[in-house]
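Novice: need a 3D model of the sequence below.
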Amino acid sequence: MQKLEALNFDNTYARLPDAFFAHQPPTPMTDPYMVSFNADVAKLIDLHPEEGMRAEFLEYFSGQRTLPGSSPLAMLYAGHQFGHFVPQLGDGRAILLGEVRNQSGEHWDLHLKGGGPTPFSRSGDGRAVLRSTIREYLCSEAMHGLGIPTSRALCIVGSDMEVYRESIETGATLMRVSPSHVRFGTFEVFFYRGQKEQVKILADYVIAKHFPELVEPEDKYPRFLQEVVLRTARLMAKWQAVGFAHGVMNTDNMSILGLTLDYGPFGFLDNYDAGYICNHSDHQGRYAFDQQPDIGAWNLTCLAQALTPLMSVDEAKEALNHYQSTFASHYIDLMSAKLGLKESGKLVVPLITDLLDILHKNHIDYTIFFRALANFKQDATKNNATLRDMFIDREAFDNWAREYKLQLDKENSADATRRTSMLAANPKYILRNYLAQNAISKATDEKDFSEIDRLLHLLKTPFDEQPEMARYAAPPPDWANKIQVSCSS
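Specialist: This is a model prediction of the structure:
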């Protein structure tokens, strides 16, 4: 494990032509203080956990000092925001400090969110507020604990400096860590500028670094697009199965590696609502929960268009054709696992869709129900009263449970074995909005950061019972319905 000053930087993105970025050091925050430190992420970059306690740590990650070996820059990209192309988006408030290569040979971007204005900030201040950094910090770790590809975060550094949003808030930086921050929009900016050579340079860079098996084949570009299609389809399936709504699926928020990126107004489902809109700013419901798979496909067509200088339209269409079948098969597999079924495929689709329909109509908590379903008894003399009593329309549950039991009997399912597998597929703990809000309120009102660390620890193992933390698995209180989350951060 290394000291901060000994991190092994290998800044490959900084070696690309100047068209891809602007050299930009962070703008220092005043009087920085530690809000939270993630020791597990420190290990990814071979950083000794005790380094988080040094005064120099705050200086490096608040912009007051430059890490030895780093090469701070702002990445250029464009993107489609709510369906409309915006020719330049940034990065307006995040700075790639550099890329650390660990002892295993893995590269990790150190991406300082809230590092101040860049040449791409337009009129923005380039800052982040403590509220939004807490949400991203916790949710990225929650997603990792759920087994969903995601960026992660090393730390939050706070400051009492004022940042103006809908109201005056305090500022913070988030040290985001990811294998890459290249987005669909990184390709789009060069395509729409007619800079075909830059599209090729970027594609060759991404392929060499992240898809080395594709470097040699003559059809490497169509195969690269197809790999992004497959990864994105699987990511969308994972979001839908766990009940996660991203909220702002603009193409500039879509990772070229199929990672969950840029947590803004996200939300996990409480009561199952297929049309759940987590983003208060999404007045048309473009990014509603049930729209995410189609938006994933739409965004991929934007990426495919940006890559047409490197392949024919037919090759791009062929790559895109893999999306729907990959999403559907992966989603059905995930939902079959949540139901404890050995069988997957078309035969079990009615069980899945019928269940989601009655969950929606009866306003049943998605996470709590699936966790409780692990206790379903096949014995005909038992009526699974606890599950049944969750429903207003108990007859609807009875009808579904009858079909469910028939499928379990057909598979020779055993209650105990199935329960074990279902508990491993259905989390007990998710980052509900009210849990995040409790941590934010303590942090902003009292400068008490203990709830952040408590949630960070809890969400690392969301499938474990953790009986001492059982209250965090409770349904949301009534006041949680008033929480509104928008794009402002």
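
Novice: going by C-alpha atoms from here, please, whenever you check contacts or count neighbours.
Specialist: Fine.

Novice: all the strands of the stretch 201-350 of the chain, in order from the start?
Specialist: 244-245, 267-268 (DSSP state E, counting those that start in this stretch).

Novice: turn those into TSV, columns for mean neighbour count.
Specialist: Shown next, in TSV, are the strands of the stretch 201-350 of the chain (neighbours: other C-alpha atoms under 10 Å):
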stretch	mean neighbour count
strand 244-245	24
strand 267-268	23
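
Novice: against residue 402, how distant is residue 395?
Specialist: Distance from residue 395 to residue 402, counting by C-alpha to C-alpha, to the nearest Å: 10 Å.

Novice: next up, for comparison:
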Amino acid sequence: MNAPHPPKLPLRLPLNWDNQFHQLGAAFYTQIAPQPLPEPYWVGRSPSAAALLGLDAQALAAPELLQALSGNLPLSGSQPLASVYSGHQFGSWAGQLGDGRAILLGEANGWEIQLKGSGLTPYSRMGDGRAVLRSSIREFLCSEAMFGLGIPTTRALCVSGSDQPVARELLETAAVVTRLAPSFIRFGHFEHFASRRQHAELKTLADFVIDRFYPDCRSTPTLDGNVYASWLQAVVQRTAVMVAHWQAVGFCHGVMNTDNMSILGLTLDYGPFAFLDVFDPGHICNHSDPHGRYAFDQQPEIAHWNLYALANALLPLIGRPALAEQALDSFEPTFKRSYQQLMAAKLGLQAAEGDEQLPVLIRDTLAMLAQDRVDYSIFWRRLSHARVSGPFEPVRDLFIDRVGFDTWLLRYQELCAQSEKGPEANLMLKVNPKYVLRNYLGENAIEAARHKDFSGVANLLTLLLAPYDEHPAFEALAGLPPDWASQISISCSS
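Specialist: The predicted model follows:
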């Protein structure tokens, strides 16, 4: 298959380009253009993400934009590059990594625009620089789903596909997902320069991030006047809040390597992720993780470990290990406070300071769900309806141990009575989603897309951007997953 011949002139869009990462200099990246994707076609587009760039529906549908975001046509004002970074992968130092299949086009209207799957870069190592259709659809949908859930995340503008073959475990087809973020800088960027003792570059990058995204850390540092320690503490706290959201909604990241951790506390790099079906605290969503390092219940601890790796990289700037420790010590209380607030909202209760009953109820609720392997999302949604209008029988029907549930319900109703069915109860349907991106839903959309039917992708996008709404026409997609869903296996390959 021959690649199309792109027009000679670059595509001009109504974007204000301000490529600040490019201005850091050659130590931080390699300039490289995307490789063309033969005969691309649209797979999915997010008008919500397009609005961030000021692009309307007409611009998003343009054939020229398809060519530009598939690597076939340069965008006027862009300065494409692949960034270098390092990191720990599955707890071991992996050395130099980098954007092996992603190319940052630049920054426009305050958002970095990145093509993932756009071909070989100097950091591709043994890879081919391409992404495949299945992983690109999953990342596209999950990025937008997390936004719909109110969880800090990168965004996804669109996915384009091609019939170009790509070899993985099986022969698949290529795709490119266009990602947006205020910045794609990771913990691994700082590990890279620290490991090489390039302290000048380390400081340059830290100052760039602080000045752009954490200015308060410079104007009013919180830790003994130390700007870098105060900034580390802010990163620690943002990360803790992000992971608390993951745990509350039942999201498993799957590959929490330090090179997959955003310095802005955004969910980054959707690979072998999963939303829990049955509540299994030890669930491992990545079959490339046989020892369960990144199991669901390990995510808070791993996030803390990754922050220690970041702190170690920043020690040349902080200067005093005690201050770095103090910054890291803010993780646990921030996580616990955020998680308890989120879980209290899911229960329709208030999270009052010093409340001893609520943490016990949360713990016992999760233990009860785990014991009977109850569907996590459906439990919370049914509980929301029962709390607002009753009855509780549909919730009870989810459990094998009815006596145990009845005992729990009595305790729960006693706490509910204290709040007199106030606004917390009425908000339950706004914090307990009806729709999440279950793996089987994604698989169905991917299978249809392989046959050029992209309606499943479009329908899921609609639901996931408004996951708390009822959407009665799609009621079946909010039900219990089919038996075969438990056999889906997701790996790091893409």
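
Novice: on that earlier part again, for residue 261 of structure 1, find the nearest of the strands of the stretch 201-350 of structure 1.
Specialist: For the strands of the stretch 201-350 of structure 1, proximity to residue 261 of structure 1 was assessed by C-alpha to C-alpha; strand 244-245 is nearest, at 12.3 Å.

Novice: ok now the closest one, how far from the chain's centre?
Specialist: In terms of C-alpha atoms, centre = their mean, to the nearest Å, the gap separating the centre of strand 244-245 of structure 1 from the centre of its chain is 9 Å.

Novice: what does it correspond to over in structure 2?
Specialist: Using TM-score structural alignment, the residues of structure 2 aligned to strand 244-245 of structure 1 are 251-252.

Novice: which residues does residue 3 of structure 1 contact?
Specialist: The contact partners of residue 3 of structure 1, taken as C-alpha atoms under 8 Å, 6 or more residues apart in numbering, are 47, 48, 51.

Novice: go ahead and build a ChimeraX selection from the buried members of those residues.
Specialist: The buried subset of the contacts of residue 3 of structure 1, as determined by 16 or more other C-alpha atoms under 10 Å, is captured in ChimeraX by this line:
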select :47,51
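
Novice: how about the contacts of residue 3 of structure 1 in JSON lines, adding secondary structure?
Specialist: Output for the contacts of residue 3 of structure 1, formatted as JSON lines (DSSP: H, G, I helix; E, B strand; the rest coil):
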{"residue": "47", "secondary structure": "strand"}
{"residue": "48", "secondary structure": "coil"}
{"residue": "51", "secondary structure": "helix"}
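
Novice: so can I have JSON lines of the contacts of residue 3 of structure 1 showing distance to residue 41 of structure 1?
Specialist: Conversion of the contacts of residue 3 of structure 1 to JSON lines gives the following (distance: C-alpha to C-alpha, whole Å):
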{"residue": "47", "distance to residue 41 of structure 1": "9"}
{"residue": "48", "distance to residue 41 of structure 1": "10"}
{"residue": "51", "distance to residue 41 of structure 1": "13"}
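
Novice: count residues in the vicinity of residue 330 of structure 2, would you?
Specialist: If you count neighbours by other C-alpha atoms under 10 Å, residue 330 of structure 2 ends up with 15.

Novice: for the equivalent of it over in structure 1, give me its contacts.
Specialist: Superposed on structure 1 with TM-score structural alignment, residue 330 of structure 2 falls opposite residue 322. Going by C-alpha under 8 Å, 6+ apart, residue 322 of structure 1 touches 226, 229, 230.

Novice: give the equivalent position in structure 2 for the first one.
Specialist: In other words, residue 226 of structure 1. Under TM-score structural alignment, residue 226 of structure 1 pairs with residue 233 in structure 2.

Novice: can you tell me the closest non-neighbouring residue to its match?
Specialist: residue 327 (4.3 Å; C-alpha to C-alpha, 6 or more residues apart in numbering).

Novice: and which of the contacts of residue 3 of structure 1 is nearest residue 240 of structure 1?
Specialist: Closest to residue 240 of structure 1 out of the contacts of residue 3 of structure 1 is residue 47 (34.4 Å), distances taken as C-alpha to C-alpha.

Novice: can you tell me what the closest one aligns to in structure 2?
Specialist: Here residue 47 of structure 1 is matched to residue 55 in structure 2, going by TM-score structural alignment.

Novice: what's near enough to touch that match?
Specialist: Contact analysis of residue 55 of structure 2 by C-alpha under 8 Å, 6+ apart lists residue 14.
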